[in-house]
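Trainee: I would like the atomic coordinates for the input below:
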Amino acid sequence: MYSKEEASKIRQQFWITFGKYMKPILSAEGLPIKWINYKTGIKHIYFRMNAEQHKAIISIEITHPNQEIRNLYFEQFKALKLLFTDTLNEEWNWEENAINELSVSLSQITKTLNGVSIFNQQNWPALISFLKPRIIALDQFWTDVKPIFEAIS
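Mentor: Model prediction:
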């Protein structure tokens, strides 16, 4: 078991490693991008990557405090589900009404990889292999659909 400080350092080292690995990869628009802190440009819509003790998760989180607007965004994502699935080349889990670890209501679209740990450095290649193609594909998808969300925000 790791102390909080040790666990924090391991997490930090993983994300530094991931960031260095992703740095030479340009966005779908051919521009440099900070993959770890991906900016969607739409308030309350986030692309998140998380690696934990037993799993890794990549997600789209819609956190608008107004449930009607959050539902509108989620419905728009659902209307684009075929394009999303074609771009990501896999099925993801869609939850219109979820609650995160901070008890915040949100809608989310997630993909999880179980059986890996950020605390096992031997799992880092699997974590990177899971996160890398998905965040790149999310960027491609977002490049195609962002104008739709700008029009409704």
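Trainee: CA atoms for contacts and neighbours, from now on please.
Mentor: Noted.
Trainee: Please identify the buried residues of the longest strand along the chain?
Mentor: Longest strand in the chain by number of residues (criterion: DSSP state E): strand 105-114. Counting neighbours by 16 or more other Cα atoms under 10 Å, one finds that the buried residues in strand 105-114 are 105-113.
Trainee: run this one through as well so I can compare:
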Amino acid sequence: MYSKAEKAKIRKEFWTAFGQYMKPVPNADGFRTNWQNYKTGVKDIYFRMKAEREFTSVGIEITHPDLELQQLFFEQFESFKKSLESELGEKWNWELHKEEEFGKIISRIHKIKSGVNIMDQNDWPTIISFLKPRILALDSFWCNFKPAFEEL
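Mentor: Next comes the predicted model:
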């Protein structure tokens, strides 16, 4: 097994490699983007990528502490569901008001790929191949629909 320091080092190496791989890729507006720490520009809406020991995932997280406003954001995404799924080219999981690992209630729209392990460097190409097209598709969707969320 890995020590805590070894796990942290491997994770940092993965996200550095991912960042270097994605660095030359412009966003939908043609600008440079910090892909691994994507800024949506709308408070309480995040695009999150995770790489763990049993899975990798990418998705939208809505973290507003007011659950009614969190639901309003979620319903706004639902109103654009066809456009989002068209951009993504696949269906994602939609979860309203779920408790996350730290006990906070969030809503998320996400896709998970099981059977990959960030600790295994041989899985890194598979993880990156999973994350890259999906974060690019989210960016493309966001480029067109962000104004609808800024008004909420």
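Trainee: At the geometric centre of the second structure, which residue do we find?
Mentor: Arg48 (2.9 Å; Cα atoms, centre = their mean).
Trainee: That one against Glu61, yeah?
Mentor: Yes. Between Arg48 of the second structure and Glu61 there is a contact under Cα atoms under 8 Å: 6.9 Å.
Trainee: What sits closest to Ser57 of the second structure if chain neighbours are left out?
Mentor: Excluding the flanking residues, the one nearest Ser57 of the second structure by Cα to Cα, 6 or more residues apart in numbering is Ile112, at 4.3 Å.
Trainee: ok, now which ones touch that neighbour?
Mentor: Residues in contact with Ile112 of the second structure (Cα atoms under 8 Å, 6 or more residues apart in numbering) are 55-58.
Trainee: Sketch out the helices for the first structure, chain order is fine.
Mentor: Taking DSSP state H, the helices of the first structure run over residues 4-22, 67-79, 81-88, 124-152.
Trainee: Output those as TSV; include the columns mean neighbour count and distance to Asn37 of the first structure.
Mentor: Below are those laid out as TSV (neighbours: other Cα atoms under 10 Å; distance: least, Cα to Cα, whole Å):
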stretch	mean neighbour count	distance to Asn37 of the first structure
helix 4-22	14	10
helix 67-79	16	21
helix 81-88	16	20
helix 124-152	16	11
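Trainee: which stretch among those helices comes nearest Ile36 of the first structure?
Mentor: helix 4-22 (6.5 Å; Cα to Cα).
Trainee: quick check, distance from the closest one to the centre of its chain.
Mentor: For helix 4-22 of the first structure, the separation from the chain centroid amounts to 17 Å (computed by Cα atoms, centre = their mean, to the nearest Å).
Trainee: Who are the packing partners of it?
Mentor: Helices and strands touching helix 4-22 of the first structure, by 3 or more Cα pairs under 8 Å, 6 or more residues apart in numbering; DSSP states H and E, are helix 124-152.
Trainee: what's the angle from the helix it packs on to helix 67-79?
Mentor: 110 degrees (axes from the mean of the first three to the mean of the last three Cα atoms, to 10 degrees).
Trainee: okay, the angle between helix 124-152 of the first structure and strand 105-114?
Mentor: Using the same axes, to 10 degrees: helix 124-152 of the first structure against strand 105-114 is 150 degrees.
Trainee: re earlier: once you drop chain neighbours, what's closest to the aligned residue in the first structure for the residue nearest to the centre of the second structure?
Mentor: Under the alignment (TM-score structural alignment), Arg48 of the second structure maps onto Arg48 of the first structure. Leaving out its chain neighbours, the residue that sits closest to Arg48 of the first structure by Cα to Cα, 6+ apart is Ser59, at 5.2 Å.
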